[in-house]
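In: Just need the structure, nothing else, for what follows:
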Amino acid sequence: MALQIHNTFNAISIGDITQSEFANILKSYKNAQKVVITDENTHEYSWPYLLTSFEGLNTAEVIVLPNGEENKDIEICEQVWDTLLDYDIQRSDLIINLGGGVITDLGGFIASVYKRGIRFINIPTSLLAMVDASVGGKTGVNFRGFKNQLGVFALPQAVFCDPIFLKTLPENEVLSGKAEMLKHGLIASAPLWKEMLKFKEKLPDKQLLHKAILIKSDIVEQDFNEKNERKKLNFGHTIGHALESRLLNKDNPATHGECVAWGMLVESYLSVKHNHLSESEFEMVKDLISSWYSPLPISKDDFPALLQLMKQDKKNKGDLINFTLLKEIGNAEINKELKEDEIEKGLAYIFG
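Out: All right, here's what the predicted structure looks like:
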């Protein structure tokens, strides 16, 4: 039986999708057109399972996009909008985003802009998308080398997180999602942080997924438009997004979660210096991140570019860079503004 999270905005199902409300939603769109947006990997590994499980998908149009973060851009959006027009998709129709965080971010943005908004459903197939990208209503695309510079807040009608899709993920993608789960523990739940320590070598079950997703859902419900409380979810991301953008065009770009993990480590160091996190708790974070995640190819030569990327962060005001920092494990504080030289000391401590 799937576990449910019901909030003010939408419903989130965690568990077997064939035992969820998805079939009933499809029936409610029986006379509408349905479009599935997916990528090459998900089309190969996940789409056949859905297609054989739900008759209501037999007539769906399927748009298959190239894999990868580098394709999360406005040009891809334009191609999909052209296709939606060719299919004569109307506001009464339905888009189903089937894939990882790139697809849920991109597909949500495509749906929310097309004809000023068409209803959409997210079926995340990566751990990262289940615990983070598909929940909370943020959609967006990268622009001119910067992460998520174009986007809107738009909620899916429903989200269906089925752990069966995690079984085909490579290890680095599993670790990518675990970084966001670790973040949820660090900012809001010391018990979740401790429980995550047991899951290095295995996939999280639906109960653990439920705990992690519930933390984000509760925070989003308090502050949907990210004025205050929701900023806690940005822990690790000010530096993490800069790392991700810096490494995006490398031969082997790092995953979002890997960059967030190392971003959390730098920001934990900054939390010791500027927000009362204890040395002992910092060492706990350091030991875990350095043992779970491979080092990133970042050196002192990259620091100026990283700082320049951080200046583009949407949360900044003036010359100071805005951070969410830890007070202790399970307790984060927002709107901590730091100078460039203070940040560079943190980068130097972690990356040498």
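In: C-alpha from now on. contacts and neighbour counts both.
Out: Fine.
In: tell me, what residue is most central in the protein?
Out: Geometric centre of the chain, nearest residue: Ala133, 2.9 Å, by Cα atoms, centre = their mean.
In: residues in contact with it?
Out: By Cα atoms under 8 Å, 6 or more residues apart in numbering, the contact set of Ala133 is Gly100, Gly101, Thr104, Asp105.
In: rerun at 10 Å
Out: 100-105, 122, 124, 126-127, 139, 177, 180 (Cα atoms under 10 Å, 6 or more residues apart in numbering).
In: Following up with a second sequence; could you model it the same way so I can compare the two?
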Amino acid sequence: MQSINTKNAIVHFNSNVYSELNSYIKAEKPSKIFILVDTNTHDLCLPQFMANLEPGYIQTEVMEMPEGEDHKTIDICMGVWEAMSQYGADRKSLLINLGGGVVTDLGGFVASTYMRGITYINVPTSLLAMVDASVGGKTGVDLGVLKNQVGVISEGAMVLIDVSFLATLPQSQMVSGFAEMLKHGLITDKNYWYTLTHLEDLDISDLDQLIYDSVIIKNDIVTNDPTEKGFRKTLNFGHTLGHAIESYFLEYDEKTTLLHGEAIAIGMILESYISTKVAGLSIESLDEISKGILKTFSKITFNTEDYSHIMKLMKHDKKNSHGIIKFVLLESIGKAKIDCEVPNEIILEAFDYYKSL
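Out: Predicted coordinates for the structure are as follows:
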């Protein structure tokens, strides 16, 4: 599978992953190599990764963080920065982030800020990280329950996608990552959307190509708008409401915490409904989108009192400007529109629509 050139990095796949990594290390000769893992990838992925890392004179240190979104915090960053300092990391050190989106987001932020920036490489081990989180240079941590409020855009040297790591994932994590793939189809490619929503026609061996296609879509968008001044905002479709829902369910103990993709799936249905009122999406397309998403994602129950809390959290969305909430909406399947303003009553209607499904 051919490698993909991003603006400042390269994405390698499967058989090329370890030869490219070992060649890079030999050529660049980092002073030390640090590998960031979480408690899951330490046990399930690190042994395979280390077995493919050629032994050499370069000292390697493994740093382990707790697993889960609730540990994507500046406190964990402090611990990683301190560990790197104690182990003598300098500006020629290399940080390898081996894990899902939490590890690649946080690890990228750690590397981009340690000594004003050291080189890092992402090795995504979850479907979500392979198709979204690890590509494009967005790094950062959460601020309380508010998603990705602190961070920088800074690409690593490369992304290494070894699909065999997906065998370590529970089904729920595979489903979570699938939401971002569906999003890629909805905002840019109707044929890709159709393929993803008719997977009964495909064999599991097609997963490699589907992941590759998602990375191509995201990379094309990011390359043309690296700092999210325009079209890159389309990647946030489903996220204005989805992130607020994810934060709300994370904040309240009586709510069952949602995985990122589960919240984004809800957000995409809600924002598709809003698209019929604001952006011209047809009712037929809304029906197709809702049915396509609910093939994979279970409905979540909302109470009426939840709506106001979720809408308050939307005020922290990073697309907002001058206190005005900005949505990404769909004009049609495969065509997105940015910077849309939406009246509150239509947002409330969207929740009623979702409840009726």
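In: ok so, going back, pipe the contacts of Ala133 of structure 1 into a markdown table and attach distance to Thr238 of structure 1 per row.
Out: As requested, the contacts of Ala133 of structure 1 are exported to a markdown table (distance: Cα to Cα, whole Å):
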| residue | distance to Thr238 of structure 1 |
| --- | --- |
| Gly100 | 21 |
| Gly101 | 18 |
| Val102 | 19 |
| Ile103 | 22 |
| Thr104 | 21 |
| Asp105 | 18 |
| Asn122 | 26 |
| Pro124 | 24 |
| Ser126 | 22 |
| Leu127 | 21 |
| Thr139 | 18 |
| Gly177 | 17 |
| Glu180 | 14 |
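In: between those residues, which is nearest Arg91 of structure 1?
Out: Taking Cα to Cα as the measure, Asn122 is the one of these closest to Arg91 of structure 1, at 17.1 Å.
In: Tell me which residues touch that closest one, please.
Out: Neighbour list for Asn122 of structure 1: 12, 36-37, 95-100, 103-105, 107-108, 129-130, 133-135, 155-161 [criterion: Cα under 10 Å, 6+ apart].
In: swap the cut-off to 7 Å and go again
Out: The neighbourhood of Asn122 of structure 1, defined by Cα atoms under 7 Å, 6 or more residues apart in numbering, consists of Ile96, Asn97, Leu98, Thr104, Ser134, Pro156, Ala158, Val159, Phe160.
In: what helix or strand is Asn322 of structure 1 on?
Out: In this structure, Asn322 of structure 1 sits in strand 321-328 according to DSSP states H and E.
In: what does that strand correspond to over in structure 2?
Out: With TM-score structural alignment applied, strand 321-328 of structure 1 matches the range 325-332 in structure 2.
In: Helices of structure 2, start to end?
Out: Taking DSSP state H as the test, the helices found in structure 2 are 17-28, 39-44, 46-52, 74-86, 101-113, 127-128, 171-188, 190-196, 207-224, 239-251, 260-278, 283-294, 304-313, 344-356.
In: about what we covered before: report the mean positional deviation between the strand holding Asn322 of structure 1 and structure 2 in the superposed frame.
Out: The superposed strand 321-328 of structure 1 is, by mean Cα distance after the TM-score superposition for structure 1, a mean 0.6 Å from where its aligned residues fall in structure 2.
In: Next, the angle from that strand to helix 256-274.
Out: 80 degrees (axes from the mean of the first three to the mean of the last three Cα atoms, to 10 degrees).
In: How about residues contacting strand 321-328 of structure 1?
Out: For strand 321-328 of structure 1, contacts defined as Cα under 7 Å, 6+ apart pick out 187, 231-232, 234-235, 238, 267-268, 271, 275-277, 311, 315-316, 332-339.
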